[in-house]
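1. quick one, structure for this:
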Amino acid sequence: GCQAEIGSASAMAAGAITFLEGGTNGQILDAVALSLKNMLGLTCDPIAGLVEVPCIKRNVCGAVNAVVSSQMVMAGIKSAVPADEVIESMGRIGKLLPSCLKETSGEGLAVTPTAAAVMEKMKG
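-> Now for the predicted structure:
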């Protein structure tokens, strides 16, 4: 779901930004870790099964997360947990999340009254 899609993209972007800013390999990995830690456990609950709500806004937040994570690292902040351990944690968390929160539109924002109204509008 979103933790793997947006989280991974945000982490890769954080690493790339840090590289472009002249960061060391250690700083690049710290930026990856900081960014991905902020996305752990993020559910994937698209309304009407479309990657529009909340997905587009989550992608923007992931981009901002990447920039801020890189800036923090370049300012001297280090991740308390190494990138490899954060990535392993993401895999474990993904396995623990129920399937209804993994891009099925079976829970979360996808089952709100507003989501039901969107579905009705799409049918009509």
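
2. make it CA atoms for all contacts and neighbour counts henceforth
-> Noted.

3. how close does Asn59 get to Val51?
-> Using CA to CA, to the nearest Å, we find Asn59 at a distance of 10 Å from Val51.

4. to compare against the first, here's another:
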Amino acid sequence: MQGGTPQQAVHAVGLALKNCLGLICDPVAGLVEIPCIVRNGLGAVTALASADMALAGVGSVIPADEVIGVMLDVGSSMPSEHRETGLGGLAQTPTGRKLTEGLQEQRRGKSAKPLAEEE
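-> As a prediction, the model looks like this:
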């Protein structure tokens, strides 16, 4: 999209994906807002920086297809608590547990207070 070659695009993919290799998925209260929305924003910045680097001639030493394969290996070897279960990471901090409990109460109709006001 920035006028690069297909090879530069592939290098940008490799550069960007290596930067998030091993990132856990730990949604708080099962919501993508915490912390995923911030991570997605930073991922977009990484993608743009990777594209700029590739356009400047920086290549991914490890080919993008190998990086993608390793992402599967790393993700598969992670404990289940870190794979979108909400059982590990930020979801299990005291604040994360409090937010989860508040949302569960809202869903049961016990609290009229919006979750955002509890933060």
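
5. looking only at neighbour counts, state which of Asn59 and Val51 of structure 1 leads.
-> Legend: neighbour count by other CA atoms under 10 Å for Asn59 of structure 1 and Val51, higher for Asn59 (17 against 13).

6. the more buried one is in contact with Ala4, isn't it?
-> No: using CA atoms under 8 Å, Asn59 of structure 1 makes no contact with Ala4, being 11.9 Å away.

7. check which helix or strand the residue nearest in space to the middle of structure 2 maps to.
-> Residue closest to the average C-alpha location in structure 2 (CA atoms, centre = their mean): Arg39, at 4.9 Å. Arg39 of structure 2 belongs to helix 36-55 when assigned by DSSP states H and E.

8. report the outermost residue of structure 1 with respect to its centre.
-> Taking CA atoms, centre = their mean, the residue of structure 1 most remote from its mean C-alpha position is Gly124, at 33.2 Å.

9. could you measure from that residue over to Glu103 of structure 1?
-> According to CA to CA, Gly124 of structure 1 and Glu103 of structure 1 sit 24 Å apart.

10. with Ile47 of structure 1 instead?
-> According to CA to CA, Ile47 of structure 1 stands 10 Å off from Glu103 of structure 1.

11. these two: which is more packed in?
-> Ranked by neighbour count (other CA under 10 Å), Ile47 of structure 1 and Glu103 place Ile47 first, with 26 against 19.

12. and the more buried one, what pairs with it in structure 2?
-> Correspondence of Ile47 of structure 1 to structure 2, assessed by TM-score structural alignment: Val28.

13. can you check Val111 of structure 1 too?
-> Using TM-score structural alignment as the criterion, the counterpart of Val111 of structure 1 in structure 2 is Gln92.

14. Gly23 of structure 1 too?
-> Aligning on TM-score structural alignment places Gly23 of structure 1 opposite Gly4 in structure 2.

15. go on, Met72 of structure 1?
-> Match for Met72 of structure 1 (TM-score structural alignment): Met53.

16. isn't its match up against Ala12?
-> Yes: between Met53 of structure 2 and Ala12 a contact is recorded at 7.3 Å, counting by CA under 8 Å.

17. what's the overlap in contacts for the two?
-> Contact criterion CA atoms under 8 Å, 6 or more residues apart in numbering; residues bridging Met53 of structure 2 and Ala12 by contacting each: Gly59.

18. so between those two, which is more surrounded?
-> Higher neighbour count among Met53 of structure 2 and Ala12: Ala12, with 27 against 17, using other CA under 10 Å.
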